[in-house]
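> This is a predicted model, with the sequence first.
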Amino acid sequence: MSITASATVHSPGSLARRIFNAALGIAAAILALGGLEARAAPQAQTETERRNKATVEAGFDAWATGTGSPYDLLADDVRWTIEGYSLASKTYPSREAFLREVIRPFNARMKAPLKPVIRNVYADGDTVIVFFDARGIARDGKPYVNTYAWFLDMRDDRIVRASAFFDSVAFNDFWTRVTPSE
């Protein structure tokens, strides 16, 4: 399957390009999720798939209740890639780099923590895909709401590689609008 798309873009940083790229990334994630569901439906999950799925779901449950997070599952040498064109888009070469450059500054911009609500979780071999919504309240009192698709490669109950997709327009607005607390 191939996806062909075109758009008239007036400048590299234009709002139209950012919206187009965010929509394309979300569409690709949705297509990938739909294709995996159709292919995996008739097959029984392996023990590895059940374990990996349960491990990730437990991390999300801890995040939702404020007792932990899926970031607790990161291997020290995880390679976390934020796909697309957000201000945080790049590959982070380690757990500490990702937490230092993205997660801690993100949380320092929040008044009420981000809470996830999972739409679905898929497991295929060593990969777990989590499709979820998250919302919280920023320090400026405005809500932050986004939808995410994370593709997580697991080894020994740890996330060793991740590709994250989300609405970069909503993220960039939040990231530039809200100053982190000290």
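Yep, it's here. Residues are numbered from 1 along each chain as shown.
> drop to CA atoms for contacts and neighbour counts, all remaining ones
Will do.
> give me the number of residues near Ala32?
As a burial measure, Ala32 scores 12 neighbours (other Cα atoms under 10 Å).
> And it, how far from Pro93?
25 Å (Cα to Cα, to the nearest Å).
> swap in Leu152?
Distance from Leu152 to Pro93, by Cα to Cα: 15 Å.
> more crowded one of those two?
Neighbour tally, Leu152 and Pro93, criterion other Cα under 10 Å: the higher count belongs to Leu152, 23 against 15.
> What spatial separation is found between the more buried one and Ile103?
Distance from Leu152 to Ile103, by Cα to Cα: 17 Å.
> again, but for Glu83
Glu83 is 16 Å from Ile103, by Cα to Cα.
> Compare the two (neighbour count), which wins?
More crowded of Glu83 and Ile103, by other Cα under 10 Å: Glu83, with 18 against 14.
> Next up, the contacts around that one.
Under the criterion of Cα atoms under 8 Å, 6 or more residues apart in numbering, the neighbours of Glu83 are Gly25, Ser89, Lys90, Ser163, Ala164, Phe165.
> Pasting the second one now:
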Amino acid sequence: MLANLKSRTRQVFGAALGVAATALALVAIQPEANAQGSSETEGRNKAAIQSSFDAWRAGTGSPYDLLAVDARWTIEGLSIASKTYPTKEDFMREVIRPFNARMQSPLKPTIRSLYADGDTVVAFFDARGVARDGRPYVNTYAWFLDMRAGQIIRASAFFDAIEFNELWTRVAPATGTN
């Protein structure tokens, strides 16, 4: 009887050790799986933003094409346009279209660097164009873009407000463009 109890105890203990070892192995693998999933998400998001900037530079699209309909875009700081725009259309109507209507030649971005962390991509870039009055517009931007399913759902934008405000007040938008 005692031999049977010892044998059964060894079996239960061995099974418990096997379960514990399996659980430890799963815990050890889980961070790697999460890191791999996060890395894949970061890669996809970063590639989508890079591609949208390439299209912007080529004049065939822009990062704004990735905005979800209900994307919230916040212009940080003290520029004339600084506030949160609750939808893509609000942002496009109040900022992007009037800005583009002040330009003789469109902005061309040059990315300094792109960073991805989970669902957030940070784009640090310069943009140059020529205003309707023939003067250059040059600014440096940092955009923090929160993404979901390949779309930008939230953005915080930083740039030189003095340069932006100077253009906004100096150059009237072309008529019939809003």
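Right, received. Where do you want to start? What you see is a predicted model; the values in this text were computed from it and never measured.
> How many neighbouring residues does the aligned partner of Asp156 of the first structure in the second structure have?
The alignment partner of Asp156 of the first structure in the second structure, by TM-score structural alignment, is Ala149. For Ala149 of the second structure, the neighbour count with other Cα under 10 Å is 11.
> before we move on, what about Ala33 of the second structure?
So Ala33 of the second structure, with other Cα under 10 Å, has 13 neighbours.
> Check Asn120 of the first structure too.
Neighbour number of Asn120 of the first structure under other Cα under 10 Å is 12.
> Closest to the centroid, which residue in the second structure?
Leu145 (2.4 Å; Cα atoms, centre = their mean).
> Can you tell me, leaving aside adjacent residues, what's nearest to the alignment partner in the first structure of Ser79 of the second structure?
Matched by TM-score structural alignment, Ser79 of the second structure corresponds to Ser86 in the first structure. Of all residues not flanking Ser86 of the first structure in the chain, Ser168 sits nearest, at 4.7 Å (Cα to Cα, 6 or more residues apart in numbering).
> against the second structure, where does the top strand by length along the first structure fall?
Across the first structure, the longest stretch assigned as strand under DSSP state E is strand 110-124. Counting by TM-score structural alignment, strand 110-124 of the first structure pairs with residues 103-117 of the second structure.
> Endpoints of stretch 118-137 of the first structure, how far apart?
Stretch 118-137 of the first structure: ends 19 Å apart by Cα to Cα.
> Same question for that stretch: list its buried residues.
For stretch 118-137 of the first structure, burial by neighbour count (16 or more other Cα atoms under 10 Å) applies to 118, 121-124, 126-137.
> and the angle from the longest helix along the second structure to strand 103-117?
Counting by DSSP state H, the longest helix found in the second structure is helix 2-58. When axes from the mean of the first three to the mean of the last three Cα atoms, to 10 degrees is applied, the directions of helix 2-58 of the second structure and strand 103-117 differ by 170 degrees.
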